[in-house]
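Chemist: Pasting the sequence and the predicted coordinates here, then a few questions.
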Amino acid sequence: MLTLDERSVRQLKGVSALKEGELHAFGIHTISDLLNYFPFRYEDYCVRELAEVKSGEKATIMGIVRGAPIMQRYGRAKSRLTCKIESGGMLITAVWFNRTYMQEQLRPGREIMLTGKWEQHRLQITVADSEFPDSAKASKTDSLQPVYHVGGNITQAWIRKMIAAALTQYGPMIEEVLPYELMERYGFMSRSEAVEVIHHPGDASRGQEARRRMVYEELFLFQLRLQAYRGLHRGRGDGVAQPIGSETIREFAATLPFALTDAQKKVINEILTDMRRNYAMNRLLQGDVGSGKTVVAAIALYGAVRVGHQGALMVPTEILAEQHAKSLARLYEGTGIQVGLLTGSLTERKRRDLLAGLQMGLIDVVVGTHALIQDDVFFRSLSLVVTDEQHRFGVNQRSVLRRKGINPDVLTMTATPIPRTLAITAFGDMDVSTIKEMPKGRKPIKTYWVKHDAFDRVLGFIRKEAAAGRQAYVICPLIEESEKLDVQNAIDTYMQIQQSCPDLTIGLLHGRLSTAEKDETMSRFAANDSQVLVATTVVEVGVDVPNATLIIIMDAERFGLSQLHQLRGRVGRGEHQSHCILIADPKSETGRERMKVMTETNDGFEVARRDLELRGPGDFFGTKQSGLPEFRIADMVADYETLEQAREDAGELTERDDFWSNESYARLWEILRREGLFQGEQLD
């Protein structure tokens, strides 16, 4: 017998070939898809007593028609219909606009259900929807009505009718997927009952219970796939076991020009523990701007080299690659470790020499851009791959570098602090290490929010910092004039600052410059040959300039919170007090909230948490590369506790010896097989 996943929606009476095509646009192909097409909200038609309704609220009430309806016509085809209704011992006025057909139905003594906005001072309800309980078409009386995402020729009424028909015909075939032990532990209703109740909740409390069960199921199955994948691959033992000695690491750490923080020591231990095992590490290292992630990566790479292997560090820009290569060379001075730099701008001869050095094992650690993943790059023994700012690389780019070794360990770094909720969802197949502690002695950046009319005062601040020998960034959201967006642009701002500060050297950096021009501009700023750098967000992940103590962000309301925090992190890297000035006249409440958050905290994790609340998870990394699953019913922000519980439960289950042999988990094996878990594809 065919399962609901195998039955086409065409098997439902009323679904034509045309309608089937339109349903496909909503991702509905099978009966199972239709039953799992959940409403995103409900219209509340649950009847309330008028005395309970506050003025201005939308509510549903019952009443009796007590007067003859009065019709007023005005304009072209516009009308206003009023009628006296008795409800809750009061005589009120019901008002319909442009519903002439209601006039003949409003017969005195007839019971009516009204949904609309109640105005206490007028004793009037402006009707949005109405229904007569004695009508054969009555469907909403005292209920919550589901509201679905619809479009084209798919209407609310039609999709409700099709789902109701599917529930009647196929509801008994809905199979349970959660193991009995989890059903018992959390007191869940059955799957068939939950699906029925979500579409037809009857009352709010039953609807919440059904949603609780289905949210858990969705998050549990998602986490089960990730955890089972990790369990299977760990079981293969096909990684490189790297027996890195703790004493070796302690000796190297003692040569560093600074003391490691407790947070750095903790994550180093987590990483080294993974590297010593015989399965491939897949770990996310997240930490705020300036928290010392690069040093952690340097220690991990050092460990890999000391046991006879090679390491690679891939970064998004050439200038960042150069910066990291220089930093690593300084840290490894006197150790004999050879650091190479591979970027697209190397001369042919230098590139040939470097590739030969990698293949023969003469170069221990290579730092590079996407040039690292070209076909002619070979390693003698690559055992550790580190990627920095991973969301700037596509999935394919990261996996190509991974294939340059034999299942090397992978450490992914990001300076975009990610709330734990989002980290365990977007990177559910990774272990997550977090550095929350900042190095001692680092001064918090002072952040101010000013309006555009204060720009002259801001220019005075730039001159003051420059006179003290320091430098400033000025960040703009657009490159040149746009008719659509009334925002200050980089070119105009560059010219304005040049006129106001003729004694200063000003640089201009934006995305339309060539790579060579960008590098030249940035290098001049790093060398203090220019005192002010006017730029678009290409500096969000850029070179380390400890002498830069001021960053000014124009039209700051146009940036997301996490991006503002990243930009702020360009300063505060030296011994002098740094400042961030946000210039904004936000019209929206969200824009004002962003400015408020930025001036209240320097903590990137708190900023990220508030950003997730304001923007929602889908936009957190940007839509193109978010890597986030599209959940049917779960919400990562609202359901974070359920997400964490589901992850814990899935991990506990997949680690049990009998998970792959106990028949009570057969339905879960089937789901995992259907999703291709055993076909060897890499989750990345």
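Modeler: Happy to help now that I have it.
Chemist: From here on, just use CA atoms for contacts and neighbour counts.
Modeler: Fine.
Chemist: In terms of secondary structure, what does the helix or strand encompassing L564 contact?
Modeler: Assigned by DSSP states H and E, L564 belongs to helix 561-568. If you count contacts as 3 or more Cα pairs under 8 Å, 6 or more residues apart in numbering; DSSP states H and E, helix 561-568 packs onto helix 589-600, helix 604-615.
Chemist: let's bring in a second one:
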Amino acid sequence: MSIHLFQISLTQLQGVGPQKAEELHALGISTVGDLIEYYPFRYEDYRVREMHEIKDGERITIQGTIASLPTMQRFGGKTRLICRVTVESMLVTAVWFNRAFLKEQLTPGREITLTGKWEQRRRQMTVADSEFPDKGGAKTGTLQPVYSVGGSLTQASIRKMINQALIQFGALIPEILPAELLEKHALLPRRSAITRIHRPENTLEGQEARRRMVYEELFLFQLKLQAYRATHMKQADGLVHPVNNEEIRQFVSRLPFELTGSQKQVINEILHDMKQPYVMNRLLQGDVGSGKTVVAAVGLYATVKAGHQGALMVPTEILAEQHTRSLGAMFEPYGIQVGLLTGSLTERKRRDLIASLQMGLLDIVVGTHALIQEDVYFRSLGLVITDEQHRFGVNQRSILRRKGMNPDVLTMTATPIPRTLAITVFGDMDVSTLRERPKGRKPIKTYSVKHNMMDRVLGFIRKEAEQGRQTFFICPLIEESEKLDVQNAIDLHMQLTHALPELAIGLLHGRMNAAEKEATMATYAAGETNVLVSTTVIEVGVDVPNATLMIVMDADRFGLSQLHQLRGRVGRGEHQSFCILIADPKSENGQERMKAMTDTDDGFEISRRDLEIRGPGEFFGTKQSGMPEFRLANLVNDFEVLEQARDDAAALTASESFWSSQSYKELRDNLNRDAKQQTEPLD
């Protein structure tokens, strides 16, 4: 919107004094521009309905003639006004609460319009609003906007102020979008859309106005991201990796398994970026068990062969140790040295490893956030890979990247992100997706049960153990909490030890030191422990192919994506695997999550449902940078518009004319001044 409207004080509006302006400030409205862009979140429908269309429990508007004198009832200082009204050929009972002043106006034979909740069985309406046509009936037949209000502000007062703002300053509303986009998407002009969103004549008009403003909101946001990409991300200041395709083919051909089509495509995308003179900034997302580690290994192999070093940062020591073992085995035949850097290394080992990195004797280092400590230096860092990127803050990731001269960056996540969020939050990144399972992987059978079925669950554990298979048993807390009535790991370990004396039961939780955790996991991985009782410390990446049963206690206490991550710890071998979710059937959100988990094991579908249940902010958690708050757009429902807006913004910022033509001046000015939806590009 024009800068002029955002410079106009609220007190310049007729009828708005300092007190009203203060109340508007509390809603985040500081200027006339803010007020005009303060959109309704729904509409109250005052359009008159015919009786045959009406369903029980609906909020409706009907019109009729008063048929009897009203009666008044008093109870506890409150009043109940009852009157019969003839609507079409039906006699309807109208009931008002605490509207005693209306009694004198309810005269038989007078026309009246009633809005309220309809009770079919009693042919009765609890009236929320009523008007008399002989007095004008301003609301009758209209859609009235409903806004978020607070303090002494009422719907009537904010409607009046917005209406006044449109009358006084509506002519100053400029067009921001270029004519070709308005034509391409058949969008209303901006002034018309803003006016209609506040004062729609009918539902279709309101929908068209909203469609225009949602597109604009998403387009302007995407324009910021795409402009950032155009001016920062594709500058020719990155490392050029001279990738030898024949060497890559040989490396892949010697792997003990065949790559999926999806893995091959993603590897091509990554290697293509690594060959370019600009910095790669790519997100690799894939479902649990989709084979991201192998893709990362090919990238690391390519950077070492090009004469550089690679770094892989992961959130836990368990995962770091696992990756070091698997990468070490892959690279050993090629003489590529892989090191492990975690907080639990002895001082001497740490010093030796850092010296090897600095001198270039170590090709690849895998580590936790210990990698970003000040005294860690590389001879030539060419590729930075962050696994489970959402576990690290923006600053942590950027510190690691700055340890090289513009190294290529690959961030990986096993929490599949709905496409809309990937486009929104990671708009400054290229996104690669692994969708296929490696060959031979069987879908995991998932069941939701109540706590009283524990005996059957124990029987299932015994059955799997008799066949030589292992069980993960997960619970939310380490020890008792007064706030949450949940099973804890220490108690559960004791109970299972008593209930299953013939089995070896292990215990793993976050308060154990690194050596204890490593020993526990090594024992379990070797098959010496039948059941591992654990907190969610094993959520990410732990690979035990012989584990076929995942049991989650108090599953309704976990988020949907987290449950899917836990389920992904089994199903990694040749045997059929199972996931049993023990949940409270009375938990409403829990029921929704359990249904989603038992309906599908597709991580992308799971994440879509998680987004619907929790919303974008909760989906990423409070630490996630870059999650904008939109006034109108809904990332679940408006995904098609978001994709259109992203494509349009990318095409526009890639053209020379956008940066120089007068016809795009308003958009360029908007990029520079509108910090309201500014997102910090990740890294």
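Modeler: Received, thanks. Note that the structure is predicted; figures quoted are calculated from it, not measured.
Chemist: tm score of chain vs chain?
Modeler: Superposed pair, TM-score by TM-score structural alignment, normalised by the length of structure 2: 0.94. Supporting alignment: 681 aligned residues with a Cα RMSD of 2.3 Å.
Chemist: sorry, back to before: tilt between the helix or strand that the helix holding L564 of structure 1 is followed by and helix 561-568?
Modeler: Reading on from helix 561-568 of structure 1 to the C-terminus, the next helix or strand found by DSSP H and E is strand 579-583. Inter-element angle recorded for strand 579-583 of structure 1 and helix 561-568: 130 degrees (by axes from the mean of the first three to the mean of the last three Cα atoms, to 10 degrees).
Chemist: And the strands in the stretch 401-550 of structure 1, which stretches?
Modeler: Using DSSP state E, counting those that start in this stretch, the strands found in the stretch 401-550 of structure 1 span residues 409-414, 431-435, 446-450, 471-475, 506-509, 532-535, 548-554.
Chemist: For D658 of structure 1, find the nearest of these.
Modeler: D658 of structure 1 lies closest to strand 431-435 among these, at 23.9 Å (Cα to Cα).
Chemist: Show me what that closest one is in contact with.
Modeler: For strand 431-435 of structure 1, contacts defined as Cα atoms under 8 Å, 6 or more residues apart in numbering pick out 263-264, 267, 270, 282-288, 291, 293, 423-424.
Chemist: Just checking the distance from it to the centre of its chain.
Modeler: Taking Cα atoms, centre = their mean, to the nearest Å, the mean C-alpha location of strand 431-435 of structure 1 is offset from the chain mean by 17 Å.
Chemist: post-alignment, that strand versus structure 2, mean distance?
Modeler: For strand 431-435 of structure 1, the mean deviation from structure 2 after alignment is 0.9 Å (mean Cα distance after the TM-score superposition for structure 1).
Chemist: The longest helix seen in structure 2 against structure 1, how far on average?
Modeler: As assigned by DSSP state H, the longest helix anywhere in structure 2 is helix 203-228. Overlaying structure 1 shows helix 203-228 of structure 2 at a mean distance of 0.7 Å from the equivalent residues (mean Cα distance after the TM-score superposition for structure 1).
Chemist: for the next helix or strand after that helix, which positions count as buried?
Modeler: Using DSSP H and E, the next helix or strand after helix 203-228 of structure 2 towards the C-terminus is helix 245-253. Across helix 245-253 of structure 2, burial judged by 16 or more other Cα atoms under 10 Å covers 248, 251-252.
Chemist: Can you list the residue ranges for strands in the stretch 251-400 of structure 2?
Modeler: Using DSSP E, counting those that start in this stretch, the strands found in the stretch 251-400 of structure 2 span residues 281-286, 309-313, 338-341, 364-367, 381-387.
Chemist: Same check on the stretch 1-150 of structure 1?
Modeler: Using DSSP E, counting those that start in this stretch, strands in the stretch 1-150 of structure 1 cover 41-44, 58-65, 70-74, 78-87, 90-97, 111-119, 124-131, 144-147.
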